[in-house]
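In: attaching a predicted model along with its sequence, questions to come.
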Amino acid sequence: MLEKFVHKLKEDRALGLQVTTHRYIPPEEPQYRDLELDERLRGLLLSRGISRFWSHQVEGIELVRRGENVVVMTPTASGKSLIYNIPVVETILGDPQARALYLFPLKGLEQDQVNNLNELLQPLGIGDRSGSKRPLAPAEVYDGDTTAYRRKKIRERLPNVIFTNPD
């Protein structure tokens, strides 16, 4: 099927000349590694179906834990967000007053990621304990679309994690 697609692409008058070379890279077996985790976090991840970590995740998490700058480039749904979320969650578990700033290039990405992070933080008891009728989530979006009212509330009761973007 892939060979037919490449053949058709190369025959296309508009696109064919742009294909200068192609090659097939066979899939490899995934490589897994062990990762030491707080038992509360491990249990939560297990409840979400995450029982093991790919080697790139473990390597990235260990680098972030050591304070290194990390760039990870892997396909969609390869667990990149766990590479930065796990160290942040661990830090907040150790210090409930800890804060993190997440900067995303696109609003759509930040919305997905804030929901994913809140799904990790809230079951661990992390979040607004102000007793407010409308408590803030442990992670909140603060960007150009955030209402003035919501911005004020976020500034008054700073969540553990702020998500924003350049817009």
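Out: Here it is on my side, so go on. Numbers count the residues shown, from 1 in each chain.
In: use CA for all of it now, contacts and neighbours both
Out: Noted.
In: secondary structure class of the residue sitting furthest away from the middle of the chain, three-state.
Out: With distances taken from the mean C-alpha point of the chain and given as Cα atoms, centre = their mean, the most distant residue is residue 13, at 40.2 Å. Under the three-state scheme (DSSP: H, G, I helix; E, B strand; the rest coil), residue 13 adopts coil.
In: how much space separates it from residue 56?
Out: Computed with Cα to Cα, to the nearest Å, the distance linking residue 13 and residue 56 is 40 Å.
In: repeat that for residue 44.
Out: With distances taken as Cα to Cα, residue 44 is found 21 Å from residue 56.
In: what do you get for residue 121?
Out: 23 Å.
In: of the two, give the one with the bigger neighbour count.
Out: A count of neighbours by other Cα atoms under 10 Å puts residue 121 above the other of residue 121 and residue 56, at 23 against 19.
In: surely that one meets residue 138?
Out: Yes - in this structure residue 121 lies within contact range of residue 138 using Cα atoms under 8 Å: 6.6 Å.
In: got any residues that touch both of those two?
Out: When Cα atoms under 8 Å, 6 or more residues apart in numbering defines a contact, the residues bordering residue 121 and residue 138 alike are residue 127.
In: put this next to the previous one:
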Amino acid sequence: MEDAIEWLRNRPFYEGQIAEHRRLPAREPAFGDVDLSPRMADALSKQGIDRLYRHQTDAIEAVRDGDDVVLATETASGKSLAYTVPAFEAAMDHGGRTLYVGPQNALIADQEESLSDLAHGLGFGSGVSVASYTGRLSRSEKRDVRDREPTVLLSNPDMLHYALLPYAGRLWEWFFSSLEYVVIDEVHSYRGVFGSQVRASRRRVMATCEPNT
């Protein structure tokens, strides 16, 4: 970091553009306690996670209680585990499913990789499976995702609007009939017309999953 700052300082076209440079001292982590199944605890331990931060445990407990949760913390602070733990628990316990919506396919790919690694660590017979469904897939790849019926499905707002919800009662009935959690990542990015479209799609998801609707 110091090298990058010094590089900026030495560039003539950046002269006068660095308003302030401060070094903030590190803070001690705040950990919390939460009950985890032995299978989940072991999978996290394999990734070097033996304790969870307080914001993670608070969010997990809130999700378990059926509350809506918005989690805003620094980058790389482990926000994903706040929904991953309840999502995987639901899948292992009774086949409950989770829909993850991300604004960018690159972000979806990163999440799919990390979730798949954790799912693999749960061991054989966990009942947890992860797949993405984006416009990058071929027709046969999309069909393969539907045939596999994953418990955690990652997609984007456009695919949710055009490819999932219109076929919720036919091609995707198996998914929406057991959908329990909806994760909207990068929620601060949904603004303007794009944000309105995402809000409308979210309401459609709720209506689709509502009994007798």
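Out: Looks like it came in fine. These numbers come from a predicted model, not from an experiment.
In: care to give me the TM-score?
Out: Scored by TM-score structural alignment, normalised by the length of the first structure, the superposition of the two chains gives a TM-score of 0.76; 155 aligned residues with a Cα RMSD of 2.6 Å.
In: just give the nearest non-adjacent residue to residue 33 of the first structure, would you?
Out: When the adjacent residues along the chain are set aside, residue 33 of the first structure lies closest to residue 55, with 5.2 Å between them (Cα to Cα, 6 or more residues apart in numbering).
In: how many residues are close by the aligned residue in the second structure for residue 161 of the first structure?
Out: Residue correspondence to the second structure (TM-score structural alignment): residue 161 of the first structure is matched to residue 152. Residue 152 of the second structure is flanked by 26 other residues according to other Cα under 10 Å.
In: quick one, strands of the second structure?
Out: For the second structure, strands defined by DSSP state E occupy the ranges 31-32, 52-53, 97-101, 130-132, 152-155, 179-184.
In: list the contacts of the fifth one.
Out: Outside strand 152-155 of the second structure, the residues within contact range by Cα under 8 Å, 6+ apart are 87, 97-102, 105, 108, 112, 128-134.
In: could you redo the last one with a cut-off of 6 Å?
Out: 97, 98, 99, 100, 101, 130, 131, 132, 133, 134 (Cα atoms under 6 Å, 6 or more residues apart in numbering).
In: at which residues are the helices of the first structure located?
Out: With DSSP state H as the definition, the first structure shows helices at residue ranges 2-11, 39-47, 55-65, 80-94, 107-121, 148-156.
In: which residues sit against the fourth one?
Out: Read that as helix 80-94 of the first structure. 57, 60, 61, 98.
In: now flag whichever of those is closest to residue 69 of the first structure.
Out: Comparing the contacts of helix 80-94 of the first structure against residue 69 of the first structure with Cα to Cα places residue 60 closest, at 9.4 Å.
In: give me the nearest residue to that closest one, chain neighbours excluded.
Out: residue 83 (5.6 Å).
In: count of residues packed around the one you found?
Out: As a burial measure, the neighbour count of residue 83 of the first structure was computed by other Cα under 10 Å and equals 22.
In: go on, residue 195 of the second structure?
Out: Once other Cα under 10 Å is used to define contacts, residue 195 of the second structure is seen to have 15 neighbours.
In: cool, residue 30 of the first structure as well?
Out: Other residues within reach of residue 30 of the first structure, judged by other Cα under 10 Å, total 8.
In: what of residue 90 of the second structure?
Out: Around residue 90 of the second structure sit 21 other residues, with neighbours defined as other Cα under 10 Å.
In: residue 128 of the second structure versus that one, what's the distance?
Out: When Cα to Cα is the yardstick, residue 90 of the second structure and residue 128 of the second structure sit 9 Å from each other.
In: likewise for residue 142 of the second structure?
Out: In this structure, residue 142 of the second structure lies at 19 Å from residue 128 of the second structure, with Cα to Cα as the measure.
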